[in-house]
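Participant: Quick one, structure for this:
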Amino acid sequence: YRFVEPGLYSHEKRIVKRYMVFALALFVSGVIYGYTVVMPIVFVVAVWLATLGGASLFFSIQDFYQNILIGSLATGIFFMFPLGILALNKAGIISYETLHNNWRYVIFAIFALLAMITPDPTLISDIVLGLPFIVLYFFTMWLVKRSEKGKKKN
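Facilitator: Below is the predicted model:
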C-alpha cells in the first residue's frame, strides 16, 4: 500500500483501504478454514488411500509443511472469490441478475468440478469444500446487489 499511496487521490485511498481490509479478512478466514478444516481431511484421505493401496507412509517434514502451506494459501485465495466477482460487476461485465438467474448452474458446476478433482471417493471432501463456496456465492450476490443499489442512488 505504501508503494501506491503517493499516486492515489484521497477518495481512491479510502476505497483501496476499505477493499484491502475486506480482502485481508477474506484471505485470513480462508487460510484459517483451510488449515483447520480442509488440510486435516486431505491428509486423512491421503493416508487412507495410501494404506488402501499398500503404500508406505513416508514423507518428509518439509513436504508435510509445504503441502499445508500451499493448501492453506490456496484456500485463502479461493475465499477472495467475492472480490473478483465484485470487480467484474464494477466493470459492468456481470450483474446481479446474471448471478441470481444462474446460481443453480454455478453450484452444480462447482460440485461437479470438486467431484472430479478431489481424490476422496466419498462426498465428505466435496461438501467441506463446496459449502463455503455456496456461502461465498450468496454473499457475493448480496454484495453485487448492494453495489448496484448504490449505483442507482448516485
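
Participant: Please count neighbours and contacts with C-alpha atoms only from this point.
Facilitator: Noted.

Participant: Quickly note the distance from the residue lying farthest from the centre of the chain to residue 32.
Facilitator: The C-alpha centroid of the chain is most remote from residue 54, which lies 34.0 Å away (Cα atoms, centre = their mean). Using Cα to Cα, to the nearest Å, residue 54 is found at 32 Å from residue 32.

Participant: ditto for residue 10
Facilitator: Relative to residue 32, and taking Cα to Cα, residue 10 is found at 33 Å.

Participant: what's the answer for residue 50, then?
Facilitator: For residue 50 relative to residue 32 (Cα to Cα), the value is 26 Å.

Participant: Just want to check the distance between the residue farthest from the centre of the chain and residue 48.
Facilitator: From residue 54 to residue 48 the distance is 10 Å (Cα to Cα).

Participant: Check the contact between residue 26 and residue 76; I expect there is one.
Facilitator: Yes. Contact criterion Cα atoms under 8 Å: residue 26 and residue 76 qualify, at 7.1 Å.

Participant: The two - which one has more neighbours?
Facilitator: Neighbour count, other Cα atoms under 10 Å: between residue 26 and residue 76, residue 76 has more, with 24 against 20.

Participant: For that one, give me its contacts.
Facilitator: 26-34 (Cα atoms under 8 Å, 6 or more residues apart in numbering).

Participant: Second chain to compare with the first, below:
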Amino acid sequence: MSFLDHLEELRWTLIKAGAGVLVAIAVCSFFSEWIVDQVLIGPTRPDFFMYDVLALEPESLELLNRTITGQFFADIGTIIVVGLIAGSPVVVFYLWRFIEPALYPSEKKGMRFSAVSATFFFLLGAAFGYLILTPLALQFFAQYTLSEQIVNQFDIMTYFSMVTFWTMGTGLLFELPVVVYFLAKVGILTPEAMRAYRKYALIAVLGVAAFLTPPDPISQIIVAVPLLGLYELSIYVAKWVARRRAQALGMTDE
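Facilitator: Below is the predicted model of the structure:
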C-alpha cells in the first residue's frame, strides 16, 4: 500500500474505533440512571460494598450542586467516562487490526500479547482506582475536619473530577508492564537498567502514591504496593523480551 493508502486505512481504523466507543457510550446512556446512582454516587453511601471489604467505618457524604450546569455535566461526564472504559477493548482491537498486516508471524504473537495486556492492565487499574483508591480517599477527606463548626459538603463537579482522576489515572499507571515491553522490544530499556534504578523507582512510586492519595500513610502504602509489584513484573517482562531478542539475533547470525 502507498503512504496515502495507509493514511486512508488509519482514518477508517480511527473511525471504527471511535464508532465502537460511541456505541458503548450510547448503551451506557440507556442505563444512565443506574450508572449515576450506583457507580458515581455509590461510594458516597455508607453501604457501599467496598467499605466492608476494606474494613472501614464510613461516613455518608453530602453532595451539593453549586453551578447551574453542575448536575448536567456530571451526568453526561459519567456516561462518557464509563463508555470510554467499556469501549477501550474495541479501540485496542481495531488498532491491532491496523498493525497486524505489517508484522511477521513471529512479531504477531508479541503484539497480540501487548494488545490483550494493554486492555487487561488498564481495566485492572481502573477497577483498583475506583474500588480501592476512591473509597479510601473519600473517607479520609470526609472525616478530616478543622473544627466541628465546619461541615464537609462536596461539590458534585469536584467530586466527579476526582473520581474520574483516581479511576483513569490508576488505569494508565497500570500500563507500566506494556510500556516496558515496547521499550525493551526496541532495545531502549534493559532488565539490568531497571534493577539498577530500582531504588529510584521506589522513590518515584511513593511520590506517585502520595500524589494520588490523601496524606494518609495507610492509603499511600495500599497504592504503592501494587505499583511496586508492577515494576517488579516489568523487570521480568524486560528480561523475557531481552532473551527473545538475543535468540532472534542468534538465529539471524546463523
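
Participant: circling back to that earlier point, in strands only, show me the contacts of residue 76 of the first structure.
Facilitator: Using DSSP state E, no member of the contacts of residue 76 of the first structure falls in strands.

Participant: which of the residues you listed count as buried?
Facilitator: Burial by neighbour count, judged by 16 or more other Cα atoms under 10 Å, picks out 26-31, 33-34 from the contacts of residue 76 of the first structure.

Participant: returning to that earlier point: would you list the contacts of residue 76 of the first structure in CSV and tack on distance to residue 40 of the first structure?
Facilitator: As requested, the contacts of residue 76 of the first structure are arranged in CSV below (distance: Cα to Cα, whole Å):
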residue, distance to residue 40 of the first structure
26, 21
27, 19
28, 18
29, 16
30, 15
31, 13
32, 12
33, 11
34, 9
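
Participant: Which ones among those residues lie within helices?
Facilitator: When DSSP state H is applied, the contacts of residue 76 of the first structure are split such that 26-33 fall in helices.

Participant: just curious, which of those is nearest to residue 121 of the first structure?
Facilitator: Using Cα to Cα, the shortest approach to residue 121 of the first structure within those belongs to residue 33, at 21.7 Å.

Participant: Can you tell me what the closest one aligns to in the second structure?
Facilitator: Using TM-score structural alignment, the equivalent of residue 33 of the first structure in the second structure is residue 128.

Participant: which stretch of helix or strand covers residue 150 of the first structure?
Facilitator: helix 124-153 (DSSP states H and E).

Participant: By how much does that helix deviate from the second structure on average?
Facilitator: Compared with the second structure after fitting, helix 124-153 of the first structure has a mean deviation of 0.7 Å; criterion: mean Cα distance after the TM-score superposition for the first structure.

Participant: Hmm, residue 234 of the second structure is touching residue 176, no?
Facilitator: Yes. Applying Cα under 8 Å, one finds residue 234 of the second structure in contact with residue 176, separated by 7.0 Å.

Participant: Compare these two (neighbour count), which wins?
Facilitator: Taking neighbours as other Cα under 10 Å, residue 234 of the second structure and residue 176 compare with residue 234 leading, 22 against 18.

Participant: Now the counterpart of the more buried one in the first structure: closest residue in space that isn't a chain neighbour?
Facilitator: Alignment note (TM-score structural alignment): residue 234 of the second structure maps to residue 140 of the first structure. Excluding its sequence neighbours, the residue lying closest to residue 140 of the first structure (Cα to Cα, 6 or more residues apart in numbering) is residue 82, at 5.0 Å.

Participant: Could you measure from that neighbour over to residue 75 of the first structure?
Facilitator: Distance from residue 82 of the first structure to residue 75 of the first structure, by Cα to Cα: 13 Å.

Participant: Translate residue 198 of the second structure into the numbering of the first structure.
Facilitator: By TM-score structural alignment, residue 198 of the second structure lines up with residue 103.

Participant: ok, back up a step: need the contact list for the match of residue 234 of the second structure.
Facilitator: 82-83, 85-86.

Participant: how about a cut-off of 10 Å?
Facilitator: Shown in contact with residue 140 of the first structure (Cα atoms under 10 Å, 6 or more residues apart in numbering): 81-86, 96, 99, 134, 146.
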